[in-house]
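Colleague: Need coordinates for the following:
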Amino acid sequence: MRVTTFTCLVLDFRFSFFRHSTENLKTRVGSLEALYLAKRGHHVRLYEYREDIRKTPQARGRSINLALSVRGRRALKDVGLEQHIVEQHGIPMRARKIHRLDGSTYDIPYDARTKQCILSVGRNYLNSALLKESENYENVEKFFNHKLVDTNLKKGTLQFYKTDTKETVEVQADLIIGADGAFSAVRKAMVKEPLFDYSQSYIEHGYMELCIPADDNGSFQMPANYLHIWPRGNFMMIALPNQDCSWTVTLFMPFSYFKSLDTEVRLIEFFEQYFPDSIPLIGRKKLLEDFFAGSPSPLVSIKCRPYHIGDKALIIGDAAHAVVPFYGQGMNAGFEDCTLLDRILQKYDDDVPRALEEYSRTRWVDTFAVSDLAVYNYIEMRDLVTRPSYRLRKALDDFIFWLLPDVWVPLYNSVTFSTMPYSQCVKNRQWQNKVLMSTFIVLGGLLTVVSTYALTR
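Modeller: Purely as a prediction, here's the structure:
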């Protein structure tokens, strides 16, 4: 590897839009990238708007649990954390457990053939583990309570306001990496550059976080190794297991629905109609308290390109490609950014200009694809999973996958349980659709011929 002296500054800045959230949601991608670069021998300075998350009490925040899958696990393995996170903290979720209106349930396995699963992981714990690991590297410095107030990406300078001492400091870096979330200040500076494409869209649905506590014995109130889903057509509710045997429950639905539930009576009537089995699990009193203590949060998708400015600045994670959470790929895609950037730096022997150009030129195709997949999966989770046609197609996919595992990989398996590029996952699905459609047309034609022949006889 080429010996370099350049300083890489990794930003983890929280916009004031999220200021009242009790969890630091963006530290993980920046901290992971810091570990990758530190392993390559570079000096890294990590700047964060908030205080050190390891020194603040964990509290309920406006956030959705993390679903760790193969892409994220590969990144954690690269920095030596996969085994610890998986064995000591992750809760396996092997299937979707679908809750019908009458309270009965049925399972839809994620991987009926090889029994792979996704893992429910706590945000705070993962963030803390990444920060702790960085302490093993002398070439990583961390600066908390630093709010970004000004940028000059072409010169590689940033100005921070220190929220604890009320001072302003200016820093210089050979490379600035912005991992500062969906409302990225680094990306905001990039938007001003010529030929930078940027689009932002909100879906009409918001989300609100609720909670199912552990039972009186400190155990789970529902079967633990599942992602529980209450699909209701135009809206849904999901629940992911936590390490303390509670459940993070997230209600997704149009903002107009949230607005209509403006009294305790209307809220209880709504849950009695659509989620009756959840009321005794959450508790009527807790449901009322949690619902009216907060407000629904928006869900944004962001697409942009290129991801770099010369050899001075780069954006990764949500700063480059925020996605809605319905495929569980937001964190995994961000972690994959770090993995792919590391592979490209290795390929070019740490020639930064060439590495950034290739990363920016190639990565956007897959991040655009996963953004579209995430929106589609919301429709699947809230509506399609209840339809016989969906279950028939899944059974057919699983059977062909079992029969021809090297030829036919179902869409969900390719996205979640492989490192196949997201865009290739989409192309595979399109090819599979054409194959099935052609097969059905041929079979239909044969059936028609046979039927006609039988009738004429």
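Colleague: Please make it C-alpha for all contacts and neighbour counts, starting now.
Modeller: Noted.
Colleague: helix or strand for the nearest residue to residue 422 once chain neighbours are set aside, which one?
Modeller: Once flanking residues are discounted, residue 422 sits nearest to residue 366: 4.9 Å by C-alpha to C-alpha, 6 or more residues apart in numbering. Assigned by DSSP states H and E, residue 366 belongs to helix 352-382.
Colleague: gap between that helix and the chain center?
Modeller: Put simply, helix 352-382 sits 12 Å off its chain's centre (C-alpha atoms, centre = their mean, to the nearest Å).
Colleague: Show me what that helix is packed up against.
Modeller: strand 226-231, strand 300-305, strand 308-309, helix 318-321, helix 330-347, helix 422-456 (3 or more C-alpha pairs under 8 Å, 6 or more residues apart in numbering; DSSP states H and E).
Colleague: So which of the ones you listed is the most surrounded?
Modeller: helix 318-321 (a mean of 26; mean count of other C-alpha atoms under 10 Å).
Colleague: got the contact list for the residue nearest to residue 422?
Modeller: Going by C-alpha atoms under 8 Å, 6 or more residues apart in numbering, residue 366 touches 421, 422, 423.
Colleague: how close does the nearest residue to the first one once chain neighbours are set aside get to residue 191?
Modeller: So the one you mean is residue 421. Excluding the flanking residues, the one nearest residue 421 by C-alpha to C-alpha, 6+ apart is residue 366, at 6.2 Å. Note on residue 366: its distance to residue 191, by C-alpha to C-alpha, to the nearest Å, is 21 Å.
Colleague: Then residue 226?
Modeller: Distance from residue 226 to residue 191, by C-alpha to C-alpha: 41 Å.
Colleague: Please identify the buried residues of stretch 199-206?
Modeller: Within stretch 199-206, the residues that qualify as buried by neighbour count (16 or more other C-alpha atoms under 10 Å) are 205, 206.
Colleague: Sequence B follows; please return its structure for comparison with A:
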Amino acid sequence: MQKPLDIAVVGSGLVGSLLSLYLQRAGHRVTVYDRSQDIRNVNFSGRSINLVMSDRGWRAVAGAGITEEIKKIGIPVDKRAIHKLDSSVVFQPYGKEGQTIYSLSRGILNRKMIDLAEAAGVNFKFEQKVWDIDLAQASIQTGESERGEWTSHQHDLVFGSDGAFSRVRHKMQRQSMFNYSQEFLNIGYKELHIPANPDGSHQLDPHSLHIWPRGNFMLMALANLDGSFTCTLFMPHEGDFSFASLTDKALLEAFFAKHFPDTEQVIPDLVEDFFKNPTSYLVTMKCFPWTYQNKVALIGDACHAIVPFYGHGMNAGFEDISVLFELMDAHGDDWNAIFRAYENSRKPNADAIAELSYRNFMEMSSKTADENFLLQKEIERWFSDLHPDLWVPLYSRVTFSTEPYKQALEMGDFQNAIMEKVLALPGIKTNWKTAEVERFILSELSK
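Modeller: The predicted structure is shown next:
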């Protein structure tokens, strides 16, 4: 049991609210500051991407003892549904039977997490804009404006969980030897909506991640509990097939009729949603160090924001919490040791999931409709069933295990190199489920 401390958490998002719950239950006094209104009193404004919870996220949720509470607001998803240009649909299982991710509404999940943390005794202070942090003193200054009067709040520790454009990190960036980078994709996203059937049922299979892969752009959809789907259109900001090119109703409808013909009946408010909802940006952010002495630490998107194409932004942030609390158990009240071990453990894995997330856009937007890619997945699944101890597909390593992201990336690259050789074997497209192919893969693995 640690000595109780007065801890500030800046940011009441998913990671901040779960972290505050952990800290409060560990015996600390926790105050959460957020510059926005209480999300429980706000309707979302059409700029969300539905979340998927996988094993890493569930591990952190289980550590807080709230698994059943969260499962009640999610929908299990066990496969991709690939919508081809001819309106046919191909299903791709994610893993073995029983392996699922969960589709969760960001808004509903965030509200639930705040409710649970507040019930445990966490003090939430909304509409409190943090403008400055005294790193050495662990004090934060809040006020109405950056140039107005500020109020100082003294704490023992400060955690910055305030997102990709973190104010806490901004102050840390002014320190010597602080490395920081951000990279925006030319790809943006816009939220669309598939309503429920009149009887409240889903218009599409609710247990699939629906993807319309079209090369440089794609549409995806995940189910909600109310029978609707949250859809996300990913496109370049500029160019021939881009948000900038769809300037009026006629162009938009013609574009969807050509590239997403099977959505005409299921997205009745396409025009209204497209021109009402904002076009949002995607950024990868990296930095180091993540901590300052034994006083301040960054967590989640504040230190490793990633693009959403592997569905692991939340899961990686939740895993930060799992690792942090393992280290708290190991090092007791030595916060210097806790923070050093935390950032050194998580930084390589955060970089690895950033790379995996970037790559997965190409897989989802292009390769999921490619015959060679589909064949590779079939061969991998077949060989994995034969030799489950020798071959775990990359997606399963990342999503259905807690294997370090860095190790998963390295093994994924190794396995992909083998599969490139397998796909080059004569006659492989029609004759792959053979002892010869099995022996070939086994020999490559032993090299």
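Colleague: Tell me how the two chains score on TM-score.
Modeller: TM-score of the superposed chains, computed with TM-score structural alignment, normalised by the length of the second structure, equals 0.91; 424 aligned residues with a C-alpha RMSD of 2.0 Å.
Colleague: Out of the contacts of residue 366 of the first structure, which comes closest to residue 383 of the first structure?
Modeller: The closest of the contacts of residue 366 of the first structure to residue 383 of the first structure turns out to be residue 422 (C-alpha to C-alpha; 23.3 Å).
Colleague: Do I have it right that the closest one meets residue 364?
Modeller: No. Assessed by C-alpha atoms under 8 Å, residue 422 of the first structure is found out of contact with residue 364, at 10.3 Å.
Colleague: what do we get in the first structure for residue 112 of the second structure?
Modeller: Alignment note (TM-score structural alignment): residue 112 of the second structure maps to residue 129 of the first structure.
Colleague: Which elements pack onto the helix or strand where its match lies?
Modeller: Taking DSSP H and E as the criterion, residue 129 of the first structure maps to helix 123-134. Judged by 3+ C-alpha pairs under 8 Å, 6+ apart, helix 123-134 of the first structure is in contact with helix 27-39.
Colleague: quick check: the helix it packs on aligns to which part of the second structure?
Modeller: Taking TM-score structural alignment, helix 27-39 of the first structure hits residues 13-25 over in the second structure.
Colleague: And for stretch 177-185 of the first structure?
Modeller: Going by TM-score structural alignment: stretch 177-185 of the first structure matches residues 159-167.
Colleague: start to end distance for that stretch?
Modeller: This stretch, stretch 159-167 of the second structure, spans 11 Å end to end (C-alpha to C-alpha).
Colleague: who's in contact with that stretch?
Modeller: For stretch 159-167 of the second structure, the external contacting residues (C-alpha under 8 Å, 6+ apart) are 7-13, 15-16, 130-132, 168-169, 285, 296-305.
Colleague: against the second structure, where does the helix holding residue 366 of the first structure fall?
Modeller: The aligned range for helix 352-382 of the first structure in the second structure is 335-365, by TM-score structural alignment.
Colleague: Of all the residues in the matching stretch, which ones are buried?
Modeller: 335, 337-340, 342-343, 346-347, 349-358, 360-365.
Colleague: and what of stretch 92-112 of the first structure?
Modeller: Quick answer for stretch 92-112 of the first structure (16+ other C-alpha under 10 Å): 92-101, 108-112.
Colleague: just stretch 381-398 of the first structure next, same as before
Modeller: 381, 382, 383, 384, 385, 386, 394, 397, 398.
Colleague: what comes into contact with that stretch?
Modeller: With C-alpha under 8 Å, 6+ apart as the criterion, stretch 381-398 of the first structure contacts 112-113, 229-236, 326, 408-410.
Colleague: Can you provide the mean distance from stretch 423-439 of the first structure to its aligned counterpart in the second structure?
Modeller: Its match in the second structure and stretch 423-439 of the first structure itself, once the structures are fitted together, sit a mean 2.8 Å apart by mean C-alpha distance after the TM-score superposition for the first structure.
Colleague: Tell me which of the contacts of residue 366 of the first structure persist in the second structure.
Modeller: By both residues aligned by TM-score structural alignment, their matches' C-alpha atoms under 8 Å, these still in contact after alignment to the second structure are 421, 422, 423.
Colleague: which non-adjacent residue is nearest the spatially most central residue of the first structure?
Modeller: The centroid of the first structure falls nearest to residue 330 when counting by C-alpha atoms, centre = their mean (2.1 Å). In space, and not counting its chain neighbours, residue 330 of the first structure is closest to residue 323: 6.0 Å by C-alpha to C-alpha, 6+ apart.
Colleague: What lines up with the one you found in the second structure?
Modeller: Under TM-score structural alignment, residue 323 of the first structure pairs with residue 306 in the second structure.
Colleague: do you know how far its match is from residue 351 of the second structure?
Modeller: 9 Å.
Colleague: Map residue 296 of the second structure onto the first structure.
Modeller: Looks like residue 296 of the second structure aligns to residue 313 there (TM-score structural alignment).
Colleague: which ones are touching that match?
Modeller: By C-alpha under 8 Å, 6+ apart, the neighbours of residue 313 of the first structure are 153, 154, 156, 175, 176, 177, 178.
Colleague: the strands in the stretch 51-200 of the second structure, which residues?
Modeller: Secondary structure of the stretch 51-200 of the second structure by DSSP state E, counting those that start in this stretch: the strands cover 51-53, 74-77, 79-83, 89-93, 101-104, 123-126, 130-134, 139-143, 150-154, 157-160, 179-194.
Colleague: average gap between the shortest one and the first structure?
Modeller: The superposed strand 51-53 of the second structure is, by mean C-alpha distance after the TM-score superposition for the first structure, a mean 0.8 Å from where its aligned residues fall in the first structure.
Colleague: matching residues in the first structure for that strand?
Modeller: By TM-score structural alignment, strand 51-53 of the second structure lines up with residues 66-68 in the first structure.
Colleague: Also the longest one?
Modeller: Mapped onto the first structure with TM-score structural alignment as the criterion, strand 179-194 of the second structure occupies residues 197-212.
Colleague: What is the end-to-end distance of the matching stretch?
Modeller: For stretch 197-212 of the first structure, the end-to-end distance is 42 Å (C-alpha to C-alpha).
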